[in-house]
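Asker: For reference, the sequence and a predicted model appear below.
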Amino acid sequence: MTSGEIVTARHIVIRGGVQGVGFRWFAREEAGRLGVAGWIRNSGDGSVEAVIEGTDAALEAMLAWLRVGPPAASVTAVDVTDAVPSGSRGFRIDR
């Protein structure tokens, strides 16, 4: 992102067969490719939770990827809500 670009954020919960399939690692790679910041983690209920920040175009591309996930994943639902940008730099996997 360059200075002056509008940054927005989304909170996402991905459900289905999304744990134990490398979802978080693949998501980190995709976020880096797209210039998206934020974090991703496994949740206790079997879902994967993330907060992503970036331009609208970058977030739409990341959301499109999250709706499918890596080859071994089986995404059944993706819940997206607006979030407040925190100014994150980079994309990390939380545990």
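Answerer: Cool, the structure landed. Keep in mind it's a predicted model, so treat the numbers as computed, not measured. Residues are numbered from 1 along each chain as shown.
Asker: from here on, contacts and neighbour counts on C-alpha atoms
Answerer: Noted.
Asker: name the helices or strands packed onto the helix or strand where Ile14 lies?
Answerer: Assigned by DSSP states H and E, Ile14 falls within strand 8-17. Using 3 or more C-alpha pairs under 8 Å, 6 or more residues apart in numbering; DSSP states H and E, the elements in contact with strand 8-17 are strand 48-54, helix 56-66, strand 74-83.
Asker: which parts of that strand are buried?
Answerer: Applying a neighbour-count criterion of 16 or more other C-alpha atoms under 10 Å, one finds Thr8, Ala9, Arg10, His11, Ile12, Val13, Ile14, Arg15, Gly17 buried in strand 8-17.
Asker: angle of that strand against strand 74-83?
Answerer: Counting by axes from the mean of the first three to the mean of the last three C-alpha atoms, to 10 degrees, strand 8-17 lies at 160 degrees to strand 74-83.
Asker: then this one, side by side with the first:
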Amino acid sequence: MRNSRFIFVVSGIVQCVGFRYHTRKQAQALGISGYAKNLSDGRVEVLAVGDIVQINTLYDWLQIGPASAKVDRVIKREIEDTNEQMFSSGEFKIL
């Protein structure tokens, strides 16, 4: 089965509130590979690679985030190709 690949860009109060840490915890529990990184404009970018059902579960969680965050918007974009060699299967990094 081919893995699905999505980039999410999360807006709101999502930096300096543990958002990336909690995203990694959620992704690891779902068996999703990828990363979460802060963007210079205050948003957080999340790359998620894995089963589409699990990715959709992560997407639902990203729209709420941890209690310390206030999510205003999540942009979801499917991508065709990514450098999957930057992480092992099930590995989710904080960049």
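Answerer: In hand now; what should we look at? Bear in mind the structure is a predicted one, so any value in this text is a computation, not a measurement.
Asker: Can you tell me what Ala29 of structure 2 aligns to in structure 1?
Answerer: By TM-score structural alignment, Ala29 of structure 2 lines up with Arg33 in structure 1.
Asker: From the rest of the structure, what touches the host helix or strand of that match?
Answerer: Using DSSP H and E, Arg33 of structure 1 falls within helix 23-34. Residues outside helix 23-34 of structure 1 that contact it (C-alpha atoms under 8 Å, 6 or more residues apart in numbering): 37, 40-42, 48, 58, 61-62, 65-66, 69-70, 73, 90-93.
Asker: switch to 6 Å and redo it
Answerer: Ala58 (C-alpha atoms under 6 Å, 6 or more residues apart in numbering).
Asker: Next SSE downstream of it?
Answerer: Following helix 23-34 of structure 1 in sequence, per DSSP H and E, is strand 37-42.
Asker: starting at the chain centroid, how far to that following strand?
Answerer: 6 Å (C-alpha atoms, centre = their mean, to the nearest Å).
Asker: after superposition, how close is that strand to structure 2?
Answerer: With mean C-alpha distance after the TM-score superposition for structure 1, strand 37-42 of structure 1 departs from structure 2 by a mean of 0.5 Å once superposed.
Asker: Now do that strand against strand 8-17, angle only.
Answerer: Going by the same axes, to 10 degrees, strand 37-42 of structure 1 makes 20 degrees with strand 8-17.
Asker: Now do strand 37-42 of structure 1 against helix 56-66, angle only.
Answerer: If you take the same axes, to 10 degrees, strand 37-42 of structure 1 sits at 20 degrees to helix 56-66.
Asker: what does strand 37-42 of structure 1 contact?
Answerer: Contacts for strand 37-42 of structure 1 (C-alpha under 6 Å, 6+ apart): 48-53, 88-95.
Asker: change it to 10 Å
Answerer: 1, 9-14, 18-20, 23-25, 27-28, 31, 47-54, 58-59, 85-95 (C-alpha atoms under 10 Å, 6 or more residues apart in numbering).
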